[in-house]
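A.B. asks: pasting the structure only:
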């Protein structure tokens, strides 16, 4: 009694019919050295992740191109729930992608726009708070600047005004400034 050849892959020349169907070598990914992109981020309570066009759809309108701003910021946002990173009982490491999300944000964006795009949308502006967080080592963090939605002067500042743009070498690479880490809350 023979077995039908596998629908894909290559039959194993050393298979033994008495041990079940013949084995096969699975086909390899066709582009050595590269891998498929990870799945796209869903909204997850962060309204600014996807562009909503004026037709009500997601993405750019058909036939339009987008001109990107020339200066950007690399911002990491903690998603530690109601516990701020500087009060966390267990270490929060920078390489652990579970505790934060990464964003590439235009430096021309105001603090208020950034907070709204990240989900700080409480009607009481003073409850919308963004705190800059700085790593002190070994997964421990300390508080930096605090931005409250009720402070109109600070809300008008752009990220470039804060010195968060990549022109000031805030890339986290050796010999350059540290990355920007923030914790947001709208409670």
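C.D. replies: Right, received. Where do you want to start? Keep in mind that this is a model prediction, so the values were computed, not measured. Numbers count the residues shown, from 1 in each chain.

A.B. asks: contacts and neighbour counts: CA atoms only from here.
C.D. replies: Will do.

A.B. asks: In terms of secondary structure, what does the longest helix seen in the chain contact?
C.D. replies: Secondary structure of the chain read by DSSP state H shows that its longest helix is helix 111-117. The helices and strands touching helix 111-117, judged by 3 or more C-alpha pairs under 8 Å, 6 or more residues apart in numbering; DSSP states H and E, are helix 152-155.

A.B. asks: Contacts for the helix it packs on next, please.
C.D. replies: 110-112, 147-149 (C-alpha atoms under 8 Å, 6 or more residues apart in numbering).

A.B. asks: do you know how far the residue nearest to residue 186 when sequence neighbours are not counted is from residue 65?
C.D. replies: The shortest distance from residue 186 to any residue that is not its chain neighbour, by C-alpha to C-alpha, 6 or more residues apart in numbering, is 4.3 Å, and that residue is residue 128. Residue 128 sits 33 Å away from residue 65 when distances are taken as C-alpha to C-alpha, to the nearest Å.

A.B. asks: the more surrounded of the two?
C.D. replies: residue 128 (22 against 8; other C-alpha atoms under 10 Å).

A.B. asks: can I assume the more buried one is in contact with residue 148?
C.D. replies: Yes. With contact defined as C-alpha atoms under 8 Å, residue 128 and residue 148 form a contacting pair (5.9 Å).

A.B. asks: Does residue 74 touch residue 169 like I think?
C.D. replies: No. If you go by C-alpha under 8 Å, residue 74 and residue 169 don't touch, sitting 10.1 Å apart.

A.B. asks: sec struct for residue 164, please.
C.D. replies: Three-state call for residue 164 (DSSP: H, G, I helix; E, B strand; the rest coil): coil.

A.B. asks: typo on my end, it should be residue 130
C.D. replies: Of the three states, residue 130 takes strand under three-state DSSP.

A.B. asks: Put this next to the first one:
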């Protein structure tokens, strides 16, 4: 005779006096639910899975495995904001952590087809705000912000300064063909961790990056 024996219900195969059991979606065993239902089981409804049921990859609203997804759309103006790993995916691979350098600076990248200093005073400009490691070179900045023209001379970084009268003033411009300059780090340019923009401290860095 196969099967085990239980002092309350007898032999397993006989199922004598065994209480009724109901399977549950994504339940590892009978009568094991992903969450406690706040209403009778016979009533259709959905309950948010609680922490009592642990799935290797919990996905809301169900606990089913994840399906393959395409790569996320990468903004061509800010490709450096996406980390591509060795598997072709985005972000750290499972089990890996990201190492952060010790020093960052604040950089605002202006998005404008017209040179900021040529715009009317007080004109609002779109920009992206970034924390960038001070050890990054200007060459990396050009690549990371989409300045990838085949003619390096057309890839330019221009520092601009905001005046109190609503105008923008042109500062230093560095072209991609200037190897000595583009090999410098942000810290060597004076764009270090002290550029915080806080009261009594140095202003943040404003850059206008072009490729044509």
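C.D. replies: That came through fine. Computed from a predicted model, the values in this text were never measured in an experiment.

A.B. asks: follow-up on the earlier one: in contact with the equivalent of the residue nearest to residue 186 of the first structure over in the second structure, which residues?
C.D. replies: Structural correspondence for residue 128 of the first structure with respect to the second structure (TM-score structural alignment): residue 155. Taking C-alpha under 8 Å, 6+ apart as the contact definition, residue 155 of the second structure lies against 142, 147-149, 175-176, 209-212.

A.B. asks: and the corresponding residue of the second structure for residue 116 of the first structure, how many residues sit next to it?
C.D. replies: In the superposition onto the second structure, residue 116 of the first structure corresponds to residue 143 when matched by TM-score structural alignment. One way to gauge burial is a neighbour count; for residue 143 of the second structure, by other C-alpha under 10 Å, it gives 17.

A.B. asks: Ok, residue 96 of the second structure next?
C.D. replies: Should you count by other C-alpha under 10 Å, residue 96 of the second structure turns out to have 8 residues around it.

A.B. asks: so what corresponds to it in the first structure?
C.D. replies: For residue 96 of the second structure, the aligned position in the first structure is occupied by residue 64, per TM-score structural alignment.

A.B. asks: SS state for residue 80 of the second structure?
C.D. replies: Assigned with three-state DSSP, residue 80 of the second structure falls in the helix class.

A.B. asks: and what of residue 184 of the first structure?
C.D. replies: The local conformation at residue 184 of the first structure, judged by three-state DSSP, is strand.

A.B. asks: For it, give me its contacts.
C.D. replies: Going by C-alpha under 8 Å, 6+ apart, the list of residues near residue 184 of the first structure reads 77-78, 115, 118, 120, 128-131.

A.B. asks: Distance of the aligned residue in the second structure for it relative to residue 165 of the second structure?
C.D. replies: In the superposition onto the second structure, residue 184 of the first structure corresponds to residue 209 when matched by TM-score structural alignment. For residue 209 of the second structure, the distance to residue 165 of the second structure (C-alpha to C-alpha) stands at 23 Å.

A.B. asks: that older thread, now, which of the contacts of residue 155 of the second structure sits nearest residue 186 of the second structure?
C.D. replies: residue 142 (12.2 Å; C-alpha to C-alpha).

A.B. asks: Was I right to think the closest one contacts residue 153?
C.D. replies: No. With contact taken as C-alpha under 8 Å, residue 142 of the second structure and residue 153 are classed as non-touching, separated by 11.6 Å.

A.B. asks: List the residues that are in contact with both of the two.
C.D. replies: Common neighbours of residue 142 of the second structure and residue 153, counting by C-alpha under 8 Å, 6+ apart, are residue 176.

A.B. asks: more crowded one of those two?
C.D. replies: Between residue 142 of the second structure and residue 153, counted using other C-alpha under 10 Å, the more crowded position is residue 142 (23 against 14).

A.B. asks: what's the more buried one in contact with, if anything?
C.D. replies: Contacts were defined as C-alpha under 8 Å, 6+ apart; by that measure residue 142 of the second structure touches 148, 155-157, 176, 209.

A.B. asks: any idea how far it is from residue 102 of the second structure?
C.D. replies: Computed as C-alpha to C-alpha, the residue 142 of the second structure to residue 102 of the second structure distance reads 22 Å.

A.B. asks: now do residue 94 of the second structure
C.D. replies: For residue 94 of the second structure, the distance to residue 102 of the second structure equals 24 Å [C-alpha to C-alpha].

A.B. asks: Same drill for those two, tell me which one is more crowded.
C.D. replies: Neighbours were counted for residue 94 of the second structure and for residue 102 using other C-alpha under 10 Å; residue 102 has more, 9 against 6.

A.B. asks: Most neighbours out of the contacts of residue 155 of the second structure, which is it?
C.D. replies: The residue in those with the most neighbours, by other C-alpha under 10 Å, is residue 209 (26 neighbours).

A.B. asks: any idea how far residue 102 of the second structure is from it?
C.D. replies: Counting by C-alpha to C-alpha, the separation of residue 209 of the second structure from residue 102 of the second structure is 25 Å.

A.B. asks: do the same with residue 136 of the second structure
C.D. replies: Residue 136 of the second structure sits 12 Å away from residue 102 of the second structure, going by C-alpha to C-alpha.

A.B. asks: Repeat that for residue 180 of the second structure.
C.D. replies: Separation of residue 180 of the second structure from residue 102 of the second structure (C-alpha to C-alpha) stands at 25 Å.
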